[in-house]
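**Student:** all I have is the shape, not the residue letters:
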């Protein structure tokens, strides 16, 4: 697991007015909570975080958060963005305990789809029903992503949650809720045009009574 470091400074003044002044100064107000410590208000450099948040790891990896020289391991739990400006309004980070299992959403990486029988067949749709899954594991076992090899995917195949190959120590909590929660992740099926053509009756299959009515008009 790669290490990702971000820096912040503590802040003593809170409230909407203080947060507005921070944003005008190109900083992001944020909060760190969880664990045995009290919640802490912090601020981060907007430009550095804006660059970091363009990477997948920012959302799914353990982050080493340095606040005034003290480093804590955290997960990003919430990000508030401006409705139309490229501005991050607020961030929530949760502290993690190295000895306690956590839950986090992990992105899925789909491999070799274009090399698969389904991917090579014209008119076939390969649908990604999920782009991420929630996992449960110790912080040290948290993967940045989970790979799904689709090289053998054929027309009509369905890849379910239970088919995913998980790293050691990683579980999918959803599967513990019952078989009905073993949902589809990838589906390979005929496109709508093909289905429509198969469903439409041929002219020769139209009943004689209907054909006669058409001729009478």
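**Tutor:** Perfect, thanks for sending it. Quantities reported herein were computed from a predicted structural model and do not represent experimental measurements. Numbers count the residues shown, from 1 in each chain.
**Student:** drop to CA atoms for contacts and neighbour counts, all remaining ones
**Tutor:** Fine.
**Student:** and stretch 182-192, how far out from the chain middle?
**Tutor:** 18 Å (Cα atoms, centre = their mean, to the nearest Å).
**Student:** what's in contact with stretch 66-77?
**Tutor:** 5-10, 42, 58-65, 91-97 (Cα atoms under 8 Å, 6 or more residues apart in numbering).
**Student:** take a look at this one as well, against the first:
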């Protein structure tokens, strides 16, 4: 897929508001051998591309007739509406590796009969060639028991990438369920509660 973009003649809050009103998204393309270039892209084109290829997709952007291969580095969403607000795209040069965040997917949690499975890390930061970016990193937890912890060092990742996230970072933990304490037999809960004072009542 390919995005079409046009160079922005003006920048700033007012011009960005006007662009969004015209269903355009303010964006910037930057890279080691590519000067930072403010552009405007069609909102629907970007939404369709991200929906089909994902956030880590590598694609071409056509800026006024000149194509450049890019990767989405950051997308800001509107706080008031479910739509994209600003986009940063990194221009990629031949042979260059990029640092991206890849989603971590938990499998087999329903097979854990005892304990509560909690995912502590949702994304793994990796360095990889653009063509080799995985869609996700999977971790199977079905054999885990209470007290078990999975760290980044335990993840099985493709050999063509380098993990940037620290090895000792916790990914998944299985904890014992918390039991509610029952009142001791024979204790009178109501008796232990302080009685409200009646205003205006005569005191002896």
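**Tutor:** Sure, I can see it. No experiment lies behind these values; they were computed from the predicted model shown.
**Student:** what does the superposition give as a TM-score?
**Tutor:** Overlay of the two chains. TM-score (TM-score structural alignment, normalised by the length of structure 2): 0.78; 187 aligned residues with a Cα RMSD of 2.6 Å.
**Student:** from the contacts of stretch 66-77 of structure 1, which would you call buried?
**Tutor:** By neighbour count, with 16 or more other Cα atoms under 10 Å, the contacts of stretch 66-77 of structure 1 hold 6-8, 42, 58-65, 91-97 as buried.
**Student:** in space, what's closest to the residue nearest the centre of structure 1 - neighbours in sequence excluded?
**Tutor:** For structure 1, residue 132 is the residue whose C-alpha lies nearest the centre (Cα atoms, centre = their mean; 3.7 Å). Spatial nearest neighbour of residue 132 of structure 1, excluding adjacent residues (Cα to Cα, 6 or more residues apart in numbering): residue 107 at 4.1 Å.
**Student:** list the contacts of the equivalent of that neighbour over in structure 2.
**Tutor:** Residue mapping for residue 107 of structure 1 onto structure 2 gives residue 103, with TM-score structural alignment as the criterion. The neighbourhood of residue 103 of structure 2, defined by Cα under 8 Å, 6+ apart, consists of 122-124, 135-137.
**Student:** show me the subset of the residues you listed that structure 1 keeps too.
**Tutor:** Compared against structure 1 with both residues aligned by TM-score structural alignment, their matches' Cα atoms under 8 Å, the contacts of residue 103 of structure 2 retain 122-124, 135-137.
**Student:** among the residues you listed, which two are most distant?
**Tutor:** Comparing all pairs in those by Cα to Cα, the longest separation belongs to 122 and 135, at 13.2 Å.
**Student:** okay, and the match of residue 107 of structure 1 sits in which element?
**Tutor:** strand 98-107 (DSSP states H and E).
**Student:** average distance between that strand and structure 1?
**Tutor:** Here strand 98-107 of structure 2, set against structure 1 after superposition, deviates by a mean of 1.0 Å using mean Cα distance after the TM-score superposition for structure 1.
**Student:** so where is the lengthiest strand in structure 2 in structure 1?
**Tutor:** The longest strand of structure 2 (DSSP state E) is strand 66-77. Aligned using TM-score structural alignment, strand 66-77 of structure 2 spans residues 70-81 in structure 1.
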